[in-house]
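**Student:** quick one, structure for this:
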Amino acid sequence: MQTVWTLPYWEIAFRLFVAGILGGLIGWEREKNNHPAGFRTHILVSLGSALIMLISIYGFSDFMGQKNVQFDPSRISAQVVSGIGFLGAGTILRHGVSVTGLTTAASLWVVAGIGLAVGTGFMFGAALTTVLVLVSLELLNRLEKILIKKRRLRIIQLIVADDPGKLGELASLIARNGGSIRKVNMDEGEEDDHYLGITFHVRLPEKITLAELCEEIRKVKGVKTVRTE
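**Tutor:** As a prediction, this is how the structure comes out:
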């Protein structure tokens, strides 16, 4: 039986190289969309998983012939599946009342699986999973944006004075104009502690335009800037 000492170097290098490429493809999609874990993180997770899988399969073959030794190649690799949750949890962030990073955490978990698959030599499954993940992250993301536009869901980004009750005042204004708030994000001002960044995800009725709503918001005392997407 082959061991890590008898496995051809080109085979080891090929598997690690493929793991790095597949993990990097998914990481690049995260990187260009400014998510917490990007290109390098996904490559490292995939490479590490592939290396652990190689060790798990071939690293202990010399001990198989010894008495009372049971060989289980899944024992070490199984720890990757549970251990990657620690890294994924670090990408989940809370901004105000919203939570972000869940998709990035899931992509790290999938990349760990891809690395394990490449380590075992299951190239077809690893490649196909990579393609499906990229389709889910890229194409479905575009489809989601199209559907959001059709539902007249609009994003309004504000820089406002950090005054008590300002969020409630703005939310009431949007409601009075017929808007329905679906999500709110709040960020403390990095350059000026006296201002807050507030992002509203608002569904608008047909009778009111985004420009009209923004004009009403600009009239509120303490509103510094108004931007839309």
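**Student:** only C-alpha atoms for contact and neighbour calcs from this point on.
**Tutor:** Fine.
**Student:** can you map out the strands along this structure?
**Tutor:** 93-95, 98-100, 153-161, 180-188, 195-203, 223-228 (DSSP state E).
**Student:** now the second one, please; I'll put the structures next to each other:
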Amino acid sequence: MLVTSYPSWWQMLAVLSVAVVLSTAVGMERQLRQKSAGMRTHTLVGLGAALFMIVSKYGFSDVLTEGLVTLDPSRVAGQIVSGIGFIGAGLVFVRRNKVRGLTTAASIWLTAAIGTASGAGLILPAMFVTGCHFVIAFAYPVVVRYSRLGKSSQHLLRVRYADGTGALRRIISACTEHGLAVQGFATRHPDADAGAGGVLTRLRDNLDTAMPLASGVEVELELYGTTNLSELMTQLSVLDHVDGVHCDDPLE
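**Tutor:** Okay, here's the model as predicted:
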């Protein structure tokens, strides 16, 4: 729906609704992967970008005077592109020399573009780009996993378990059985995070140095190799005294 003249109110609401639907779809994918920016963030970004575009195109019609006052709607679109960078930058961080949050930051940037296109009335391009997002998000990891591009990669696995039950050794044993090298791991008590930085014990290559922690411990494992992580996570989730398993892609 490309609007060439001043649109009616229902046309404006229609393009805003399209922005909401497409932005929610992108955010849902991030939400399912349990990323820091999910459906709400992506939907707000897309809807806000669409409204900014509508305001840029039609919000100043009452002050336009032929030959005296002219406006360039593309200027607001350019400011959306630069302004959304602040949100994206806040999602990217470095932890233990690994960059995280890049994909989520890129999806925020893409959602702003989808919202801007929707607000401009370019519905088909916005829908096409939304579809491309799902192809990239779901198909590309499969290509990487089964090609030489994915021969060896790094993963961050978080497992919560009951302390004092021997679960940690079984968890590490399951990882090595799947051909993954444990480069290092850290254990912490999640409930202690509200205190003075939490309780953190950094361990490398020596399980016998592990200090006993309170019940309800989370271990964060740095793994390297190639394997079907879904199978590993399924195996870990059914181990005795394991309460939860979550995997983070270092580049997500």
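**Student:** drop the TM-score for these two in here.
**Tutor:** Remark: TM-score between the superposed chains equals 0.69 [TM-score structural alignment, normalised by the length of the first structure]; 186 aligned residues with a CA RMSD of 3.4 Å.
**Student:** just put the strands of the first structure in CSV and tack on mean neighbour count and distance to residue 131 of the first structure.
**Tutor:** Formatted as CSV, the strands of the first structure follow (neighbours: other CA atoms under 10 Å; distance: least, CA to CA, whole Å):
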stretch, mean neighbour count, distance to residue 131 of the first structure
strand 93-95, 13, 27
strand 98-100, 12, 24
strand 153-161, 20, 30
strand 180-188, 16, 31
strand 195-203, 20, 31
strand 223-228, 14, 33
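**Student:** got JSON lines for the ones you listed, with distance to residue 54 of the first structure too?
**Tutor:** Shown next, in JSON lines, are the strands of the first structure (distance: least, CA to CA, whole Å):
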{"stretch": "strand 93-95", "distance to residue 54 of the first structure": "33"}
{"stretch": "strand 98-100", "distance to residue 54 of the first structure": "34"}
{"stretch": "strand 153-161", "distance to residue 54 of the first structure": "47"}
{"stretch": "strand 180-188", "distance to residue 54 of the first structure": "44"}
{"stretch": "strand 195-203", "distance to residue 54 of the first structure": "46"}
{"stretch": "strand 223-228", "distance to residue 54 of the first structure": "50"}
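**Student:** nearest to residue 132 of the first structure, out of these?
**Tutor:** For residue 132 of the first structure, the closest of those is strand 98-100, at 21.8 Å, according to CA to CA.
**Student:** give the aligned range of the closest one in the second structure.
**Tutor:** Under TM-score structural alignment, strand 98-100 of the first structure corresponds to residues 98-100 of the second structure.
**Student:** what about the matching stretch, how far off from the first structure?
**Tutor:** Averaged over the aligned pairs, stretch 98-100 of the second structure sits 1.0 Å from the first structure after superposition, using mean CA distance after the TM-score superposition for the first structure.
**Student:** contacts only, for the residue nearest the centre of the second structure.
**Tutor:** For the second structure, the residue nearest the mean C-alpha position is residue 104 (3.3 Å; CA atoms, centre = their mean). Applying CA atoms under 8 Å, 6 or more residues apart in numbering, we find residue 104 of the second structure in contact with 30, 35-37, 88, 91, 252.
**Student:** buried subset of these?
**Tutor:** 30, 35, 37, 88, 91, 252 (16 or more other CA atoms under 10 Å).
**Student:** and the furthest pair within these?
**Tutor:** 30 and 88 (14.0 Å).
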